[in-house]
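**Student:** please find the sequence and the predicted model below.
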Amino acid sequence: MDAATEEYRLLGAAMRAARAANRWTQRALGTRCGYSASAVSRIEAGTLRPTVESLDRIVSVLALDLSDLGLHTLARVLTAHRATKTPRGAMVANSATDEEDAMRRRKLLAGMAAVSATLALPRTAEAASQESSPYDTAADLERLLFAPAAPAAAPLPLEVLHRELAAARAHYTAARYHELGAGLPELIAAAEAHRATTTGRSREVAHAIAARGYVLATELAAKSHSELAWATADRSLQAARQSGDPVVTGEAVRVLAITMRRAGRPAAAVDLLRRTAGDLDAQADPAARAVAATLLMTAAYTAACNHDASSAHDLMTGAAEAVHRLPADVPSQRLFTVEATPAQVDLYQVGVHTVLGTPDLAVRYAVRIDPVALPTAERRARLGTDTARMWRALNDGPRTLSALQFVERVAPEEVRRPALRALAAELAYAPLPPAGAREFARRIGVQG
C-alpha cells in the first residue's frame, strides 16, 4: 500500500472516530460537508478520495488537525490550497478559539484508538438502529419522482454510472439498506440526466442503469411497506423497456409483480409473470432464461398468497425444470437481485408451502438448504425469515426464535423490517414465550 493510500485510509478512520464523538450519522456529516451519506461512507472506507476543497470542508467541520494525526502529505496539500485562497493579513488570531480547538483535538486523538476499535466491531441491530433509518431515503425519492422542478443532476459518464450501480447492488446484497438508500436517489438522477443528453446505444445503457436503480428502490420500498413501491416499479419498467434489454425488463417486471401482489392483485401479478417468463425462456441468452426461472418462482409464491395451490405447485415445478436446463456456468453470472439456482428453488418452496398452510412439507426443503449456497446476506436473511415463519406455523417457538436470531446475525438491518418485528412481537408476548424472546424483541426495537 503506497503512502497516499495509507493516509486516505487513516483519514477515513479519523473521520469515523470524530463523527462518532459528535454522535453524527453519515448523512448528518454529509449534510455539513456537502456530500451524500453514500460518499461519506466511501471516504471513511478509503475507497473515495475527496477533492482538496471537500477535504478542507471535512477537516473544518470535524476540527481535525491532519499534522497531529500524522497525515503529513494531506496536511501539505491542504496548507497549499488554503494559501491560494486566503488574502495576506486576513488571518487574525483568536487565542480562546485556538485553545478550544486544540483541546478538542487532544480529546479526539486521545479517544481515537478506543473509538476506532469499537467501530471495527460488527454492529448489533440495536446499534444500527441508532443510525438513520434504513428506509429514510423516502423523502429524497419523492422529490425525484414527484417534484415539479426537481434540481437537475449532472450527467455522469457511463463507466462511473456502472461503478455506482455496482456499489448500490453490493449494498443491497449485503443488506446495508441505510447506505443503499442514502445513495440511490443521486444514482438514479445521474442516470436519467445521462440518458437525457445522449442518443443511441449510450442512451439505452443509461436507461438500463436507471431501471436497475429503480429496481433497488422498489425492493427497498417493499421491505419497508412503503407505497412508493408503485411509483418506483412503474419507472423501472418504463426505463427497462426503453433500454431494449430483456434481462433488465424481466427484473423490472418481477418487482412490479411483487408490488401488485402486495396491493391485493395477485392474479394479475401471476399472469404478468407467466407471460414475461414465457417470452424470456424462448430466448437463446442463458441470462434471459435464468431471469425467466426467477419469475416463475415469484409467480409461484404469488399464486400461493392467492390460495391457488395448484398453480403454485405447477409454477414451482416449472421453475425447478427451468433452473435444471440452464448451462452450468449461468449461476456464476450473477443476476441483479435473485439468482436462478437449486438453492433458490428450495427457498421458494419453503415460502410456498408455508403460505399454503402446509409448513410440515416445507421442512424437508428448509433443512437441506446450506446457507453458504445462498451467496448474499440478503438471500440468507430471506432463508431465516421464511424458516422463522415456517417454524412459527408449526408452533415451534424456540426454532422460530433461532431463525430470527440467524437473520440478526447475517443482516442486522433486515431483522428490523416491520414484518419481522411483528413476528418477533408475536413470539415474545405469546403465553409461553421461548427463553430470550422478549430480550430479542426489545433489541430489534419492539416496544413492550
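**Tutor:** On my side now, so go ahead.
**Student:** C-alpha only now, for contacts and for neighbours.
**Tutor:** Will do.
**Student:** burial count for Ala288?
**Tutor:** By the criterion of other CA atoms under 10 Å, Ala288 has 23 neighbours.
**Student:** ok, it to Ala233 distance?
**Tutor:** Applying CA to CA, to the nearest Å, the value for Ala288 to Ala233 is 20 Å.
**Student:** helix or strand: which one has the residue positioned nearest the centre of the chain?
**Tutor:** Centroid-nearest residue in the chain, with CA atoms, centre = their mean: Tyr172, separated by 2.9 Å. Tyr172 is part of helix 158-173, with elements assigned from DSSP states H and E.
**Student:** alongside the first one, take a look at this:
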Amino acid sequence: MSHQRRLGTAIRAARCARRMTQAQLGLVCGYSASAISRVEAGALRPTEQALLLIARALDLPLEAVGLGRPATLTKDVTLNQEDAMLRRQLLVAGMAAAGASALPAASASAARPDASARIVRALYEPETSVPTRLQQLKASLTSARAQFTTARYRHLGDLLPGLLGSAQATRDALSGRSREEAHACVARAWVLATELALKAHSDVAWPAADRALAAAQGSGDPVVHGEAARVLAITMRRSGRPAAAVDLLRRTAGSLSTARDDVSRAVAATLLMTAAYTAACGQRRSDALDLMEGASDAVDRLTSAGVRPNAPLFTVDATSAQVNLYWIGVHTAMGTPDEGVPYAARIAPGQLPTVERMARYGTDCARMWHYLGDHRKTFAALRFTEQVAPEEVRRPALRALTADLLYAPAAVAGVREFAARTGVS
C-alpha cells in the first residue's frame, strides 16, 4: 500500500471512530465532502495546513499524518521558548478535545467529564486538599497505580485529581528527606496522569509530563526521574519529535545503567526499549535495532545475575517477555511486521506482569496482523484485548483500527457487533 493510501486509510478510520461525516471533517480543514472522500481513497494529498487541522480534529499524532519533525533538546532537558509555545498550543487543542467523551453517547457515564478534562482541572484548578501522612499518601499512590496496571482507566481518572491535590499539599507541608519522598509521590502521580492522557491520545500529556519531570527532579531519586523522562519522551514522540525523544531516553538510560542498584539498571533497560520503539517510529532503523539489542542485553544481564527487584517497576518491567513485546512494536513501526511474528509467538500473555501489559500485547499483535493484511487475526487480537481489558478497546487508536476492519472489503464475522460494543458504530 502506498504512503498516500495508508494516510487516507488512517484518516478514514479515525474519522469513523469519532463518528464524523466527511462533510463535518471537510468543514474543519476547508475541504468539501467529495475532497475528503478523495483524500481517504488516496487520490488527493492534502496541504500541510489541512493535514494539521485534520490531525487536530481527529486527535491523531502529527507523525500519523506525516507532519513529524525531529528536534533537539538542550543538555539539561529544558524545553526552549519555541517548545513552550508549542506546549501551550497543544494544551489548548487538548482542552478543546477534552469535552468529547471516549464512550458512546448512550453510555451511562457519557455525562461524566473524561480523563483529559479532569487532568486539565488538576493542572490549573487543583482540588483544595490538606496534607496527609506520608505513608497514607504512598498507599493512595499504590491504589492509583493498581487502577492503571489493571486497565481500569475510568477509576484512575476519578482518583487522580484528589491524589494530585493531596500529594502536592503533603509535599508543601514537609521538609528534608520526607519532602523528597513526597516529591517522588507527586512525580509518580503525574506519571500516571500522563499515561492516562497518552491512552486517550490527548495533548494534555505534555504539561502533565512536565509536572512529573519537575517533581522527579525535586525528589533526587534517579529511578523516579527515569520514569518521568520516559513519559515525557513518549509525549515528544507523539508530537513529532522522535529524534529528541530518543536522545533524552539514551541520556537518562546511560545515567541509570551505571548505578549499582538493581532497580536503576532495570529502569534503564525499559528506557532503551522505549527509545527503540521511538526510533522505529521515526524510521531510524539502525538506531532502533541497536537500542533493542542493548535493551535485550541489559535484561539478559539482570536475569543471569538473578536480579529480582524488591517490587515491580512503576509502569513497565524489565523482563524477556517485555523485550519480545517491544520487538513486535518496533518491527511493525519500521514496516517489517513479518519479522515481529516470531516474537509474538514467544510470548505467553500470562508471562506479562499486568493486565495493562497483556492488553498492550493484544494491541501490538492487532497492529502487526493488520499491517500484514490478515483481518481475521487482527480481529482475534482485538477480541483478546477486550477480554482482558474492556476499557482498552475504547481507546482512540483501537477504535480507529476497529473502524478500518468494519469498512474493509472482506467482512469478518463478529466485527460489526464488536464495533457496536466498543462505540465505533
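**Tutor:** Now that the structure is in, tell me what you want to look at. Please read these numbers as outputs of a predicted model, since none were measured by experiment.
**Student:** tell me how the two chains score on TM-score.
**Tutor:** Scored against TM-score structural alignment, normalised by the length of the second structure, the superposed chains reach a TM-score of 0.73; 321 aligned residues with a CA RMSD of 1.8 Å.
**Student:** now check the second structure for the residue matching the residue nearest to the centre of the first structure.
**Tutor:** Using TM-score structural alignment, the equivalent of Tyr172 of the first structure in the second structure is Phe148.
**Student:** contacts only, for the closest residue to Ser37 of the second structure other than its chain neighbours.
**Tutor:** Counting by CA to CA, 6 or more residues apart in numbering, Gln22 is the residue found nearest to Ser37 of the second structure once chain neighbours are left out, at 6.8 Å. Shown in contact with Gln22 of the second structure (CA atoms under 8 Å, 6 or more residues apart in numbering): Arg15, Ser32, Ala33, Ser34, Ile36, Ser37.
**Student:** just give me the neighbour total for His3 of the second structure.
**Tutor:** Neighbours around His3 of the second structure, by other CA under 10 Å: 11.
**Student:** was I right about Ala228 of the second structure contacting Ala212?
**Tutor:** Yes - with contacts defined as CA atoms under 8 Å, Ala228 of the second structure counts as touching Ala212 at a distance of 5.5 Å.
**Student:** so these two - more neighbours on which side?
**Tutor:** Ala212 (30 against 27).
**Student:** how much space between the aligned partner of that one in the first structure and Leu256 of the first structure?
**Tutor:** Using TM-score structural alignment, the partner of Ala212 of the second structure in the first structure is Ser236. Distance, Ser236 of the first structure to Leu256 of the first structure, using CA to CA: 8 Å.
**Student:** for Ala208 of the first structure, same thing?
**Tutor:** When Ala208 of the first structure is compared with Leu256 of the first structure (using CA to CA), they lie 16 Å apart.
**Student:** repeat for Leu180 of the first structure
**Tutor:** Distance from Leu180 of the first structure to Leu256 of the first structure, counting by CA to CA: 20 Å.
**Student:** same question, Ala340 of the first structure
**Tutor:** 19 Å.
**Student:** what range does the helix or strand that Ala359 of the second structure is a member of cover in the first structure?
**Tutor:** Using DSSP H and E, Ala359 of the second structure sits in helix 355-371. Using TM-score structural alignment, helix 355-371 of the second structure lines up with residues 377-393 of the first structure.
**Student:** swap in stretch 81-100 of the second structure?
**Tutor:** Going by TM-score structural alignment, stretch 81-100 of the second structure sits over no part of the first structure.
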